[in-house]
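> Got a predicted structure plus its sequence, pasted below:
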Amino acid sequence: MRAGRLLSLLLLLQSRGRMTARELADELEVSVRTVYRDVEALGGAGVPVYADRGPAGGYRLLDGYRTRLTGLTTEEADSLFLAGMPGPAAELGLGAVVAAAQLKVLAALPPELRSRAGRVRERFHLDTPGWFRGAEEVPHLAAVADAVWRQRRVRVRYRRWNDVEVSRTVEPLGLVLKAGLWYLVVRSGEDLRTYRVSRVLDAAVLDEGFDRPGGFDLAGYWADWSERFERRMYPMGVTVRLTPAGLSRARVLLSLVASRALDGVTPRGDWTTVDLPVESLDHALVDLMRLGADAEVVAPPELRDRVKSTLTAMRAVYD
């Protein structure tokens, strides 16, 4: 256990440079006193770890010192190559870089782990786009990714969902890959916005830097934005009675957001009453008609009336 922690401490200093004892303790989830002992142990093993005094001080490695990649467990070597994303990396313009990095890592691994990592690449494949949908064209992805990395403002021309085009200069903060779709998180003025990269019609990276918002957390922002996005897309609710067969079919035929509302719901007799989020009454009508006689709309009354009138019209067609 301690050997793994010592290796982690060494790699943290190698990858991040100077770090305080408190920063190391937080990363390793140990006490500051444990960090002191571990640093002393590294020094005793011949690793050139130095302590800089003062308010801006901390621990650092001797300039130019590098350790070979050793100490990887079998599971860690597996996960290293299982986590690779050749498709997205190629879209970002990093396909060759990723391939070169994997070759270097493979060269540093002992023979038994090297062959196992090769088997992982042969037997596991990541395909990010959803079913029945090809990957979107993202011709400006590499440009905005470069701007994100170098913290450069970008002048973008963007097509909104209603086909209206807008142009503005933004500060790109991060990229998110969601179900095969790329999204760009930016700061525009004082606001944070999210753009679908496939709708970027033009992107000009400017020679103007910017400071990232203090404390900005991309993963946290994305989780919050996704939740708000789903609420905006499904602002209405309907009450429906479902038979056991209807409940089972609804989990498959309804939207992901609606079917998620059925998690944990079990049939209660012949009919089970549930509340479902919907985009609109038009969408609800089409979706619930797919369940046939295994679903009955309870509320709102307007939707119930529309189902009845639709069924009447259908019967007239077939009569």
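Looks like it arrived, so ask away.
> switch to C-alpha atoms for all contacts and neighbour counts from now on
Will do.
> Show me where the stretch 151-300 of the chain has its helices.
With helices called from DSSP state H, counting those that start in this stretch, the stretch 151-300 of the chain shows them at 218-233, 244-253, 256-260, 281-289.
> quick one, longest strand in the protein?
strand 165-178 (DSSP state E).
> Give me the contacts around that one.
144-145, 147-148, 151-160, 182-189, 210, 212, 218, 222 (Cα atoms under 8 Å, 6 or more residues apart in numbering).
> Any of these buried? List them.
144-145, 147-148, 151-159, 182-187, 222 (16 or more other Cα atoms under 10 Å).
> What about the residues you listed, which are in strands?
Using DSSP E, the members of the buried ones among the contacts of strand 165-178 that fall in strands are 152-159, 182-187.
> Using JSON lines, lay out those residues together with distance to residue 51.
Shown next, in JSON lines, are these (distance: Cα to Cα, whole Å):
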{"residue": "152", "distance to residue 51": "34"}
{"residue": "153", "distance to residue 51": "37"}
{"residue": "154", "distance to residue 51": "40"}
{"residue": "155", "distance to residue 51": "44"}
{"residue": "156", "distance to residue 51": "46"}
{"residue": "157", "distance to residue 51": "50"}
{"residue": "158", "distance to residue 51": "50"}
{"residue": "159", "distance to residue 51": "53"}
{"residue": "182", "distance to residue 51": "43"}
{"residue": "183", "distance to residue 51": "42"}
{"residue": "184", "distance to residue 51": "40"}
{"residue": "185", "distance to residue 51": "38"}
{"residue": "186", "distance to residue 51": "38"}
{"residue": "187", "distance to residue 51": "38"}
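> Next up, a structure to set beside the first:
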Amino acid sequence: VSAALLPSLRDASSSAARRFHLDAPSWYHEPETPELLPVIADAVWDDRLLRARYRRGGGREQEGTEVARELAPYGLVLKAGVWYLCARAGEDFRVYRIDRFTAVEPAEARFDRDETFDLPGFWEERAAGFARSLLRTEVTVRVSGRGARMLAYTGDRAAAAGALAKAPEPGPDGLRTLTLPVESLDVAYGQLLALGPELEVLAPESLRIRFADAAERLREMYR
């Protein structure tokens, strides 16, 4: 982290809060220091424009191609050991993985920072949007009260909260039926199996069969 902080600003809390954000839930990952991080960090602290070359990612057809950008670097984010730059490109604010920059050059010119820009808020919104984009299928489950509380800790917290908010009230048996957005059936299997008897998969049938098989193997194991 010290690679991203200028010595004279490490104790300047208000300035640091506008320019650096630690996504705390993943603090335990060992961060790497990309080669270009110090140069980018200097530009962030100095409100200096950057001329950069960036290798695209994200699974698009252009993945791996390089693009040239002039960026106004607003802030740095460290999440799960990976460094990101939040920057303005033209009129839009975007997020860039710092290890995908292949070249950066600070410009002579500085930029006027938009003082209304909220780095933690911007990052939270983008991260939530990215997480939602991964949820491409749905499963129908029946959960106990304890299972409902556990859902937030086994998968996407916002997706679990949304599914519970839309679900009918529990029946006389205390169980609730809900439709849960998930990344894939394989991911759902790994996440929801952790709830054990607090959750029953109703659909799709293929996932229900996998859970039934897992339950049978557990029964045999503990005989």
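Here it is on my side, so go on. This is a predicted model, so every value here is computed, not measured.
> hang on, the earlier thing: tell me which residues in the longest strand of the first structure are buried?
For strand 165-178 of the first structure, by 16+ other Cα under 10 Å, it's 169-176.
> of all the ones in strands among the buried ones among the contacts of strand 165-178 of the first structure, which two lie farthest apart?
152 and 159 (21.5 Å; Cα to Cα).
> Alignment lookup: residue 270 of the first structure to the second structure.
Structural alignment (TM-score structural alignment) places residue 270 of the first structure against residue 174 in the second structure.
> quick one, what contacts its match?
Contacts of residue 174 of the second structure by Cα under 8 Å, 6+ apart are 144-145.
> Residue 200 of the second structure versus that one, what's the distance?
13 Å (Cα to Cα, to the nearest Å).
> With residue 190 of the second structure instead?
14 Å.
> Show me which of the two is the more surrounded one.
residue 200 (21 against 12; other Cα atoms under 10 Å).
> That one is in contact with residue 139, isn't it?
No - with contacts counted by Cα atoms under 8 Å, residue 200 of the second structure stays clear of residue 139, the gap being 10.6 Å.
> quick one: contacts for residue 90 of the first structure?
Here residue 90 of the first structure is in contact with residue 96 (Cα under 8 Å, 6+ apart).
> Which positions in the helix or strand it falls within come out as buried?
Here residue 90 of the first structure sits within helix 86-91, counting by DSSP states H and E. Across helix 86-91 of the first structure, burial judged by 16+ other Cα under 10 Å covers 86, 88-89, 91.
> Kindly reformat these as CSV containing distance to residue 318 of the first structure.
Converted to CSV, those look like this (distance: Cα to Cα, whole Å):
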residue, distance to residue 318 of the first structure
86, 53
88, 50
89, 54
91, 51
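> Specify which member of those residues is nearest to residue 123 of the first structure.
Using Cα to Cα, these come closest to residue 123 of the first structure at residue 86, 14.4 Å.
> Nearest the geometric middle of the second structure, what residue?
When the second structure is reduced to its mean C-alpha position, the nearest residue by Cα atoms, centre = their mean turns out to be residue 127, at 4.3 Å.
> quick one: what's aligned to that residue in the first structure?
Correspondence of residue 127 of the second structure to the first structure, assessed by TM-score structural alignment: residue 226.
> gap between that match and residue 251 of the first structure?
21 Å.
> Is residue 32 of the first structure in contact with residue 21, as I believe?
Yes - here residue 32 of the first structure reaches residue 21: they are 5.9 Å apart, a contact under Cα under 8 Å.
> which SSE is residue 219 of the second structure in?
Assigned by DSSP H and E, residue 219 of the second structure belongs to helix 205-221.
> now for that helix, which elements pack on it?
Packing contacts for helix 205-221 of the second structure, counted by 3 or more Cα pairs under 8 Å, 6 or more residues apart in numbering; DSSP states H and E, involve helix 185-192, strand 199-203.
> Number of residues surrounding residue 285 of the first structure?
Neighbour tally, residue 285 of the first structure, other Cα under 10 Å: 17.
> Hmm, it is touching residue 302, no?
No - between residue 285 of the first structure and residue 302 there is no contact under Cα under 8 Å: 10.5 Å.
> Show the contacting residues for the closest residue to residue 43 of the first structure other than its chain neighbours.
Leaving aside its sequence neighbours, residue 43 of the first structure sits nearest to residue 49 (Cα to Cα, 6 or more residues apart in numbering; 6.0 Å). Shown here is residue 49 of the first structure, whose contacts under the criterion Cα under 8 Å, 6+ apart are 39, 42-43, 59-62.
> possible to save the residues you listed as TSV with distance to residue 310 of the first structure and secondary structure?
Output for these, formatted as TSV (distance: Cα to Cα, whole Å; DSSP: H, G, I helix; E, B strand; the rest coil):
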residue	distance to residue 310 of the first structure	secondary structure
39	75	helix
42	76	helix
43	79	helix
59	73	strand
60	73	strand
61	74	strand
62	77	coil
